[in-house]
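Asks: everything below, folded, please.
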Amino acid sequence: MSKPNFGGLDWIKFIVALMVVANHTGPFLSYSATADFVLSNLLTRIAVPVFFMTAGYLFYRKLTGDPAKDRKTLYGYMRRTGKLYLIAIVLYIPLNVYKGYFSDSFTVYSLFKDIVFDGTFYHLWYLPALMLGLLITYVIDRMKSMNAMLAVAGGLYVVGLLGDSYYGILPSGSGITRVYAGMFTVFDYTRNGFFYAPIFLALGAWAAKHPSPARSPMANATLFACSLGMMVLEGSILHAFDIPRHDSMYIFALPATYFLFHWAMQWKVRSSKTFREWRVWVYILHPIAIVLVRGGAEATHLERLFIANSLLHFAAVCLVSVGMSAVTVWAVENQRKRKHRPSRFVLEQS
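Replies: Presented below is the predicted three-dimensional model:
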């Protein structure tokens, strides 16, 4: 795979990382409730599926078919993701204390639910979802086939849809609603690693193992735009009839993600490891940036600009998030260099 293709993935993941920030800040809220709903509640729902599909693609393209080597690749990926998740959990303990997370409702069971499914902070659910979803797709692929992986993942997504954006179509008081009520004692949303992540990881796996369709960039862009438009229409209709329990999962998110991925693979831009790592930390750190922007605005009496003005608030959070990410990547890279740098004694003896 050529570097420009990976550069496209780097850029699209950075863009959708900023869309996640938009989802949590409401850029148009002080201008138009309708425009903000379309952006923050509909268009941004393409962001996490892109993360999952690119993760599936990059993981499955490394697999060789050798069971021992592939297990080693899986364990390495899970270990790195788990380490990042642990760092993020610790990082957000102060904010959790401030929010009252460790109140009387806090139990060992609630902690287990959050660590495995919901995340210990509102955006951290993505990391356990990635690990669980990857484990599910990997096991199915090894036991059956990639077609079976897609079929099972698709079935899980349908179950997830009925617990998310399509929950309102379930008959009230029926047996199936009681089943979902039981499920919601184990996790808060079906937007998790069991029902949500596998299908997008499977689409990425399919893209890694099968030749890219011979479509022009314009064709992929058009198909993406049409699919995204249908997703916006889908979400608008569902909300108009007050059907969603939550609004993370949509049917047309599948083709929209698929075509956006293949379009991004055709972008002729350079790949950058540093830029790629910024995206990771923008996602991890942006809630802290939200707190810093709000606190800074209050301390300087600039609430009218950076809190009341939703667009400026969004822009400020993005800038602070990117700045914090750049500093974090720089610090990690310097620590890595110092760790691998030969000691003075070794240099003197050489």
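Asks: use CA for all of it now, contacts and neighbours both
Replies: Will do.
Asks: just the buried positions in stretch 230-240, please.
Replies: 230, 231, 232, 234, 235, 236, 238 (16 or more other C-alpha atoms under 10 Å).
Asks: structure for this one too, so we can compare:
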Amino acid sequence: MVVAIHTSPLLSYSADADFLLTRVLCRVAVPFFFMVTGYFVAGDFFIRRDGAFKKFLRYIKKTAVLYGSAILLYLPVGIYAGHYKELNISSVIRMLLFDGTFYHLWYFPACMIGVALVYLMSISGIKIQVWMVVSGALYLIGLLGDSYFGCIKEGSVLYHIYMQGFQIFSYTRNGLFMAPIFLILGIKIFLGNKFYSESKVSFENKNALKTKKLSGAGMESGKSTQDSLNLLANCIGLTVFGLLMVAEAFTLRHFGVQRHDSMYIMLIPTAIFLMKALLAWQGRSSKFLRNTAMWIYILHPVMIVVVRGAARALHLTGILVDNSLGHYLAVSCFSTIAAVVLSQWTERKKKEDFKCGRAWIELSRSALRQNVTALQKRVPDACKLMPALKADAYGHGAVLIARELADMGVDAFCVASVEEGIELRRHGIKGEILILGYTHPDLFPLLFRYRLSQTVVDFPYAVLLNRYGKKIHVHIGVDTGMHRLGERSENVDRLYNICRMKNLIVDGMYTHLCADDTLKKREMEFTDLQAKVFYKLIKELEERGCPRPKIHLQSSYGIFHYPELAEDYVRVGIALYGVLSTGEDTEKYKDILKPVLSLKARITSVRNLYAGESAGYGLEFQAKKDMKIAALSIGYGDGYPRGLSGGESAVLIEGRRAPVIGRICMDQTIVDVSGIPGVKAGDVAVLIGKSGEEEISVCHLAKETGTITNEILSRMGARLERIVV
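Replies: Predicted coordinates for the structure are as follows:
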């Protein structure tokens, strides 16, 4: 459609037909682009306030880079065509912000301005219905400067206002007057679909058993019928309002009202019904097609130049240039070929960073988000999550997890060492990063340089920190009974003196509940004692004049067992990743916590093992009958426990269990695939996670090896690639 607008395919045959195609029907393209951006990008601004600003900035940065690259691409063409003669500051600003530096590039600044306005709308607290009215009013203002300009009396005050406006922007088809309404409409459709989906899921969850037993097929049939009726209604609406837009456009053209032809009144309902009709079809997402479409949009003016040059060189001007349809087809063909080549090239460049060749970890973004939401709901609004990212985020990948959490609005983290904190800072993680463990005095400069908060592990350590001479942010550790780190709670004078040290900025004070993972009487009494001792200390320090810092007692189990102890932070660890330390504990909360991590490996070889033959080290496994075995490219060097050797453990291949046989090696594991037909080298085995209807949990591995999930996850090897899915 965009290529058609810029090449007028039917002009050689009929001016009216070409007007209908390029100046009316094809005008739905750009509004549709805006609505898609509203639906898939800006909709989150209104439902997920935490992280919305970062998503907004990410979108603006991405679009600005694309716009800047396109500017550089078309700079030589624009200079050759004389577009940049007699430039001044105001004309440069006009081109960059409104008109685009080349005729089709106006879309990129329009997107950025429109999305910026919509983001400001989202944080204003005003209802979206009000902003729909505001954006509608902006569109009406734009209409008078576009298709309805002739309705303004020449010489009137309004006429002069618009003429002054055209000194700032050449067209009202821009990010100020055109983009906001279609972005808001895309958001409105997104919110409507999300509300419908969530309501439906909630209803189905409440009535799951009844639905299955009484009316499973009937509901599917009803849903299908309703969807068909919705599609039919949207197609009828699209047809009706599309015809009304055609009538509107030809009427305006007949009376010579149009200054430009991008904005019509009937364009709004036409775009709405087009979007809703297309949303009725569920398809597979294709990044390749998205990239190809983007390149077609960017490159087609270049291809217009290329086609004209090629036509002259080949003496085909009559076919490829003078014939408007031939010109359109040639430009479309060249643009598509160039776009496909570029898309394939960029995909190939990305495949050079392919991370699923041997063994890898997949991290579920949706599971992580669900866990964060579930955990936040179990603590008061004033209590913030301070996720524990120590041990590479329990083997999940600290940088990847921190980025996802930051995107959700989390801005406080804790780690075990200064090295872990620096790793996060070097990868752009902002906010507070608290080191829970010991940092050697020689490394104190790193605390200052990377703006890390340090735990005061006892009074002598506080003295060393203070002697460093520069202001260091600290949280004071208080030993209330675990006797691991922290100044003893009864040493009130020492703790008071720590608070008064001039070079220590005391941001927090915390203790660790060492028996909160069970609700047995003895452990509960001890936990209650720890809490009482800690709160008594806080009160005594306040009475002595020490300002109350942020305090925190809870970790993962504390959230579930002692919700009343939620304070300023909760140092959530293993629960963040969708499990607790044991299978029994995890089972209790399986409805709200979802495992984030899956462990997978490639099958490297499949072979026959005959009766009487042995496999693996030490001849430990001997085949009792002919069988088929496969080697997996993973071993204890990757963190897959050697203790699973020769036991009842298995992996999943094509939704079936393949028992582990023999000893697990450093880099390889052998499994029995006799009962799984068609297994071949390159196939994927799931060691933790789901395959088909089967699942192997990290809790199962922990139970088989006599340990806890924390250890299994934290020992996942550094050579395992980690990807977010």
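Asks: among the buried residues of stretch 230-240 of structure 1, name the ones in helices.
Replies: 230, 231, 232, 234, 235, 236, 238 (DSSP state H).
Asks: how about the residues you listed in JSON lines, adding distance to residue 98 of structure 1?
Replies: Below are these laid out as JSON lines (distance: C-alpha to C-alpha, whole Å):
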{"residue": "230", "distance to residue 98 of structure 1": "40"}
{"residue": "231", "distance to residue 98 of structure 1": "37"}
{"residue": "232", "distance to residue 98 of structure 1": "36"}
{"residue": "234", "distance to residue 98 of structure 1": "38"}
{"residue": "235", "distance to residue 98 of structure 1": "34"}
{"residue": "236", "distance to residue 98 of structure 1": "35"}
{"residue": "238", "distance to residue 98 of structure 1": "35"}
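Asks: what is the aligned counterpart of residue 291 of structure 1 in structure 2?
Replies: Residue correspondence to structure 2 (TM-score structural alignment): residue 291 of structure 1 is matched to residue 305.
Asks: now do the SS call for the nearest residue to residue 115 of structure 1 once chain neighbours are set aside.
Replies: Once flanking residues are discounted, residue 115 of structure 1 sits nearest to residue 128: 7.1 Å by C-alpha to C-alpha, 6 or more residues apart in numbering. Per DSSP: H, G, I helix; E, B strand; the rest coil, the secondary structure class of residue 128 of structure 1 is helix.
Asks: would you check that residue 128 of structure 1 makes contact with residue 116?
Replies: Yes - the pair residue 128 of structure 1 / residue 116 is scored as a contact, 5.8 Å apart, by C-alpha atoms under 8 Å.
Asks: give the residue from these two that has the larger number of neighbours.
Replies: residue 128 (24 against 19; other C-alpha atoms under 10 Å).
Asks: OK, contacts around the aligned partner of the more buried one in structure 2?
Replies: Applying TM-score structural alignment, one finds that residue 128 of structure 1 aligns to residue 109 in structure 2. Contacts of residue 109 of structure 2 were listed using C-alpha atoms under 8 Å, 6 or more residues apart in numbering, and they are 64, 67, 96, 97, 98, 100, 175.
Asks: ok, now residue 259 of structure 1?
Replies: Shown in contact with residue 259 of structure 1 (C-alpha under 8 Å, 6+ apart): 220, 221, 223, 224.
Asks: what's the helix or strand for the first one?
Replies: Using DSSP states H and E, the secondary-structure element containing residue 220 of structure 1 is helix 217-240.
Asks: which part of structure 2 matches that helix?
Replies: By TM-score structural alignment, helix 217-240 of structure 1 lines up with residues 231-254 in structure 2.
Asks: show me the contact partners of that stretch.
Replies: 20, 24-25, 147-148, 258, 264-267, 269-271, 273-274, 276-277, 280.
Asks: next one: residue 249 of structure 2 from residue 148 of structure 2, what distance?
Replies: 10 Å (C-alpha to C-alpha, to the nearest Å).
Asks: residue 685 of structure 2 belongs to a helix, doesn't it?
Replies: No - read with three-state DSSP, residue 685 of structure 2 is strand and lies in no helix.
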